[in-house]
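>>> What follows is a predicted structure for the sequence shown.
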Amino acid sequence: MNLTDTAPATYFTPKGGLPAQTDLLTDRAVVKEAYTVIPKGVLRDIVTSNLPGFTDTRSWIIARPIAGFATTFAQLIVEIAPGGGATKPEPEAGVEGVVFVTAGELTLVIEGERHVLAAGGYAFLAAGADWSLANNGSALAGFHWIRKAYEPVDGIEPPASFVTRDQDVEPREMPDTNGAWKTTRFVDPDDLAHDMHVNIVTFQPGASIPFAETHVMEHGLFVLEGKAVYRLNDDWVEVEAGDFMWLRAFCPQACYAGGPGPFRYLLYKDVNRQIRLT
């Protein structure tokens, strides 16, 4: 399957590098009890990590389970140079994943089926699936990789892997917003086989989340496009394309989209499972 035709989408992808010695070190990075903000300005060469099993690859690990904070997922921004990749990217059999491409082109092989993904390409990778990644193009490929331990439920078949694109999924209007707030849902929210959702949320300029969402789901929010003022716990924080917001359970959140264009972010949340007490 080739998912590279039609005009390319534009999403923020970090380039690394280091700031000049003359730059001020002050930035918007903050770690608090209920949330963390990792702004685009700190996604530099010096904070990248190599990944076992990958060649010509580096990553920014922007979320990992931390006791007392968010514990359900890991999120990485991965950059693969031409010719690089991995034949077995996922080292843990019980871990599912989502790959979302923001730049370049990736060749993804799932259970022997080949897919070529460009910017906007989205793949859900079921726990235990046999898959590989390669950059067979001529430019750097950038993508988000979100990982979560799958929680099986008796009587419910685990979900199968699939590939789609942001461009091919019709966003759904949120109720009573007249289209100002839409969510691109890549899986049916009522499908209990899925225990995580990775969606794209879009706000038109001036649109808002008009109440302080306070809920059990943990969140990773990477801003793909635009800017906004985001309410995190009891703070208002300015965010823009390239920033990452990481929220523990029950962190109040809301936002106003600032314009001049749409404000869009890639959103992780854990869903559809009873709370384990034993």
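Yes, it's here. Residues are numbered from 1 along each chain as shown.

>>> From now on I want contacts and neighbour counts done on CA atoms only, so please keep to that.
Will do.

>>> Can you show me the strands along the stretch 101-250 of the chain?
Under the criterion DSSP state E, counting those that start in this stretch, the stretch 101-250 of the chain contains strands at 106-110, 113-117, 121-125, 131-134, 141-149, 162-165, 172-173, 181-184, 196-203, 208-213, 219-225, 227-232, 235-240, 244-247.

>>> Presented hereafter is structure B, for comparison with structure A:
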Amino acid sequence: MKDDTPTRTHPSYWAPHGGLPGQDQLLTGRAVFTEAYAFIPRGVMSDIVTSALPFWEKTRAWIIARPMSGFSETFSQYIMEVQPGGGSDRPEPDPEAEGCLFVVEGTLDLTIAGKAHRLEPGGFAFIPAGTQWTARNSGDAAARFHWIRKAYEPVEGLGLPDPIVGNERDIEGMAMPDTDGRWSTTRFFDHDDLRLDMHVTIVSLMPGAVIPFLETHVMEHGLYVLEGKGVYKLNRDWVEVEAGDFMWLRAFCPQACYAGGPGRFRYLLYKDVNRHPSLRPRGVPTR
């Protein structure tokens, strides 16, 4: 059987490396698409499902979420793979799109509004809508990172949020109440800043820890498992998940989980926040 476990440059993050299963492999897998959630296991992130993107050089992308009518509608999420010497000076084609980057392997040289940054594994950047930025790989190994894109929803009088650059190793995790630290979140954003219409966090659960109720809420989710394994309740189903798997949850999809061990269970989480739900299709004017 083909071993799809990559060589990792950081022990805490799993990233796809492509390849194809052999002709002797069974077709049965864990991928599921339902009316309430999609589950994309790491084993289907092969070479033949990658996309090339305009103005990105020596780059391919696994597009694991995109807006779809009648499903999740607020965001797209990519896993980007940029080879040495590759990258883009025109990465974002949509002037209304904001973006978040999270590096899982290699290094990424980033400029935001003319200011240079180098992101290593665990590195995070938030790029406000309309901000000029570039991304390049000047290292000697491939850079792999998540890119979450969302059409920004401005609010009159609040102004645009500021760029954010950091690394999760420098952020103290916040323990959830009454959990003795067994369930915690690493927050890249100030959750009291109403200029923001999205949050990206890392959720961590120690072996045996649980999210002990069926969360059912308006926020859409993208959940990429960075480390470990667990069992996730998605709508009516219990689904076994492991590092490298992705879950895409529609608004109001019931959800809960417990960590299976033997190590930590951690995932990168997107959600839309801080805005009234739209009462008409985007682009339709009010009277």
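Sure, I can see it. Since the structure is predicted, the reported quantities are computational estimates derived from the model, not experimental observations.

>>> Nearest to Arg276 of structure 1 among the strands of the stretch 101-250 of structure 1 would be which one?
Closest to Arg276 of structure 1 of the strands of the stretch 101-250 of structure 1 is strand 141-149 (C-alpha to C-alpha; 14.2 Å).

>>> who's in contact with that closest one?
Under the criterion C-alpha atoms under 8 Å, 6 or more residues apart in numbering, residues 13, 72-82, 94-106, 127, 135, 196, 268 lie in contact with strand 141-149 of structure 1.

>>> okay, the strands of the stretch 101-250 of structure 1 in TSV with distance to Glu90 of structure 1 and mean neighbour count next?
Listed next are the strands of the stretch 101-250 of structure 1 as TSV, based on distance: least, C-alpha to C-alpha, whole Å; neighbours: other C-alpha atoms under 10 Å:
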stretch	distance to Glu90 of structure 1	mean neighbour count
strand 106-110	12	21
strand 113-117	17	18
strand 121-125	10	23
strand 131-134	8	20
strand 141-149	9	23
strand 162-165	16	18
strand 172-173	31	14
strand 181-184	26	21
strand 196-203	17	22
strand 208-213	33	14
strand 219-225	20	24
strand 227-232	32	22
strand 235-240	30	17
strand 244-247	23	24
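
>>> Of all these, which one comes closest to Pro260 of structure 1?
strand 227-232 (8.5 Å).

>>> Following superposition onto structure 2, what is the mean distance for the closest one?
After superposition onto structure 2, the mean distance of strand 227-232 of structure 1 to its aligned counterpart is 0.2 Å, using mean C-alpha distance after the TM-score superposition for structure 1.

>>> what span of structure 2 lines up against that strand?
Per the alignment by TM-score structural alignment, strand 227-232 of structure 1 matches residues 229-234 in structure 2.

>>> One more: stretch 87-97 of structure 1?
The aligned range for stretch 87-97 of structure 1 in structure 2 is 89-99, by TM-score structural alignment.

>>> about what we covered before: tell me which of the strands of the stretch 101-250 of structure 1 sits nearest to Asp27 of structure 1.
Taking C-alpha to C-alpha, strand 235-240 is the member of these nearest to Asp27 of structure 1, at 11.6 Å.

>>> what angle do the closest one and strand 227-232 make?
Interaxial angle, strand 235-240 of structure 1 versus strand 227-232 (axes from the mean of the first three to the mean of the last three C-alpha atoms, to 10 degrees): 150 degrees.

>>> other SSEs contacting strand 235-240 of structure 1?
Packing partners of strand 235-240 of structure 1 (3 or more C-alpha pairs under 8 Å, 6 or more residues apart in numbering; DSSP states H and E): strand 219-225, strand 227-232.

>>> Show me the contact partners of it.
By C-alpha under 8 Å, 6+ apart, strand 235-240 of structure 1 touches Pro39, Val223, Glu225, Gly226, Lys227, Ala228, Val229, Tyr230, Arg231.

>>> what about the aligned partner of Trp14 of structure 2 in structure 1, neighbour count?
Mapped onto structure 1 by TM-score structural alignment, Trp14 of structure 2 lines up with Phe12. If you count neighbours by other C-alpha atoms under 10 Å, Phe12 of structure 1 ends up with 18.

>>> likewise Phe69 of structure 1?
18.

>>> Dump the helices and strands packed on strand 235-240 of structure 1 to JSON lines, plus distance to Asp23 of structure 1.
Shown next, in JSON lines, are those (distance: least, C-alpha to C-alpha, whole Å):
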{"stretch": "strand 219-225", "distance to Asp23 of structure 1": "24"}
{"stretch": "strand 227-232", "distance to Asp23 of structure 1": "23"}
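
>>> Buried ones in stretch 244-262 of structure 2, by neighbour count?
Neighbour counts over stretch 244-262 of structure 2 (16 or more other C-alpha atoms under 10 Å) mark 244-251, 253-260 as buried.
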